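[1] Below are the sequence and a predicted model; questions follow.
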Amino acid sequence: MLYHFSEESDIQVFKPRPSMAHPKLDPAVWAIDEEHALHYYFPRDCPRVIYWKADWTSKSDICEFFSDSKVDKIIVVENRWLERIRNKKLYVYTFPEDTFKLFEEAKTAGYHVSHEEVVPIKVELVDDLIAKILSKNVELRFTPDLHIIRDRVLSSTVDFSIIRFRNAIKQ
């Protein structure tokens, strides 16, 4: 299954749009696979650092990043987003997979693109994002400064996704 997360409840047709992050890519509709969907149960602009154990993660990094946890994935968000996460409602659109292809530039991130219009199969309201996130086997952590964990993750062997970091508080 492929998904698209939105704060809008009534999108009937998703039309391909240009990507600011990938200006050379033809206009596309973006979707995320089931494995990575958890990364998107947040308000759209919420900066977050997500990291997890991968086959290539060193034993020393597993010890450093996971020694105080029994989970394989940790999500870190700035403190100032807690109330917005608590109060936000999201709509999860389920897409048919037939026109989508894996976005090769970031294949481990689970992104898929379609260059055709997409009609969703269904839409589901999620009104308790924290409960949805915590229903998975992850830790959700809050911090006043995302830069510290981002820098540690980038210099490690853990796999990661850093989303909307441009919105993080400048340090």
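    Everything's here; your move.
[2] Could you use CA atoms for every contact and neighbour count after this?
    Noted.
[3] which residue ends up closest to the midpoint of this structure in space?
    His39 (2.7 Å; C-alpha atoms, centre = their mean).
[4] could you say which helix or strand contains the nearest residue to that one once chain neighbours are set aside?
    Nearest non-adjacent residue to His39, counting by C-alpha to C-alpha, 6 or more residues apart in numbering: Ile50, 7.4 Å away. In the assignment (DSSP states H and E), Ile50 maps to strand 48-52.
[5] can you give me how far that strand is from the chain middle?
    How far strand 48-52 lies from its chain's middle: 9 Å, per C-alpha atoms, centre = their mean, to the nearest Å.
[6] cool, and stretch 124-137?
    On C-alpha atoms, centre = their mean, the centre of stretch 124-137 falls 13 Å from the chain's centre.
[7] Mind listing residues that contact it?
    9, 38, 41-42, 71-73, 85-93, 140 (C-alpha atoms under 8 Å, 6 or more residues apart in numbering).
[8] again, but for stretch 78-95
    1-9, 31, 41-43, 46-48, 118-130, 142-146, 168.
[9] Buried ones in it, by neighbour count?
    Glu78, Trp81, Ile85, Lys88, Lys89, Leu90, Tyr91, Val92, Tyr93, Thr94, Phe95 (16 or more other C-alpha atoms under 10 Å).
[10] Ile149: helix or strand, and which one exactly?
    helix 146-154.
[11] And here is the other one:
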Amino acid sequence: MRPAAGEVVHFSEDPTITRFEPHVAATARQPEAYVWAVDAARAPDYWFPRQCPRAMAWVRPSTTEADRAWLGADRVHAIEYGWLPAVQSVRLYAYRFAASDFEPFGPHRHAMVAVVPVVPLGPPEPVGDLLAHHEAAGIELRLTRNLWAFVDSASRSTLGFSGIRLGNAKPRPNELHA
């Protein structure tokens, strides 16, 4: 489930939205109100329940052979074991929008934002089996007891890296005994 050419997509567990209003997200790092969407390359980052903490790493042209060997695949998404039942059972929907209603956000330009209300191009589409989407896209999904070792290794590497909802991850192992 990715947007077609000229489109961006927003994923939601709510299939009843007819108009998206800009707002400041609870997890926002900026004070401006936006409607958020993603391009085709980053759509797989959102093939998860909204609150699921996840880390993504992928090979870039500048990735070292050592980091490529550590990752063991071209792209890996990691979640904690406890989130697997939610990934398997969530009913996720994709809302498609005209990309022309959005502007790239940030230095990597894969997140897209609208500063005015936007209406989807059509009704939301059920995304379906999230594990099957990962498999079809060639993305390895890793299950971990605790996400932080993967986060720390990937973020210090030459790999591309992103983390979403990491505040919902289990505490770091060294924080459990503090």
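    On my side now, so go ahead. The structure presented is a predicted model; accordingly, all values stated were derived computationally and were not measured.
[12] so what number do they get for TM-score?
    Once superposed, the chains reach a TM-score of 0.91 (TM-score structural alignment, normalised by the length of structure 1), with 164 aligned residues with a C-alpha RMSD of 1.3 Å.
[13] Return the mean post-superposition distance for the helix holding Ile149 of structure 1 against structure 2.
    On superposition with structure 2, the mean distance recorded for helix 146-154 of structure 1 (mean C-alpha distance after the TM-score superposition for structure 1) is 0.7 Å.
[14] ok and that helix relative to strand 48-52, angle-wise?
    Relative orientation of helix 146-154 of structure 1 and strand 48-52, computed by axes from the mean of the first three to the mean of the last three C-alpha atoms, to 10 degrees: 30 degrees.
[15] following helix 146-154 of structure 1, which helix or strand comes up?
    In the C-terminal direction from helix 146-154 of structure 1 (assignment by DSSP H and E), the next one is strand 159-163.
[16] per the alignment, the residue nearest to the centre of structure 1 corresponds to what in structure 2?
    Matched across to structure 2, His39 of structure 1 falls on Asp45, judged by TM-score structural alignment.
[17] now for His4 of structure 1: what does it line up with in structure 2?
    Checking TM-score structural alignment: His4 of structure 1 goes with His10.
[18] where's the closest residue to its match other than its chain neighbours, which helix or strand?
    Spatial nearest neighbour of His10 of structure 2, chain neighbours left out: Ala37 (4.6 Å); criterion: C-alpha to C-alpha, 6+ apart. Element membership of Ala37 of structure 2 [criterion: DSSP H and E] is strand 35-38.
[19] By how much does that strand deviate from structure 1 on average?
    Relative to structure 1, strand 35-38 of structure 2 is 0.4 Å off (mean C-alpha distance after the TM-score superposition for structure 1).
[20] that older thread, quick one: the strand holding Ile50 of structure 1 aligns where in structure 2?
    The aligned range for strand 48-52 of structure 1 in structure 2 is 54-58, by TM-score structural alignment.
[21] Average separation of that stretch from the aligned part of structure 1, please.
    Using mean C-alpha distance after the TM-score superposition for structure 1, the mean distance for stretch 54-58 of structure 2 is 0.6 Å.
[22] Can you show me the helices along structure 2?
    For structure 2, the helices defined by DSSP state H cover 65-71, 84-89, 130-136, 148-155.
[23] ranking these by burial, who's on top?
    helix 148-155 (a mean of 17; mean count of other C-alpha atoms under 10 Å).
[24] mind checking how far it is from the chain centre?
    When C-alpha coordinates are averaged (C-alpha atoms, centre = their mean), helix 148-155 of structure 2 and its chain have centres 16 Å apart.
[25] same check, this time on stretch 78-94 of structure 2
    12 Å.
[26] Stretch 113-126 of structure 1 now?
    17 Å.
[27] One more: stretch 20-27 of structure 2?
    The answer for stretch 20-27 of structure 2 is 17 Å, by C-alpha atoms, centre = their mean.
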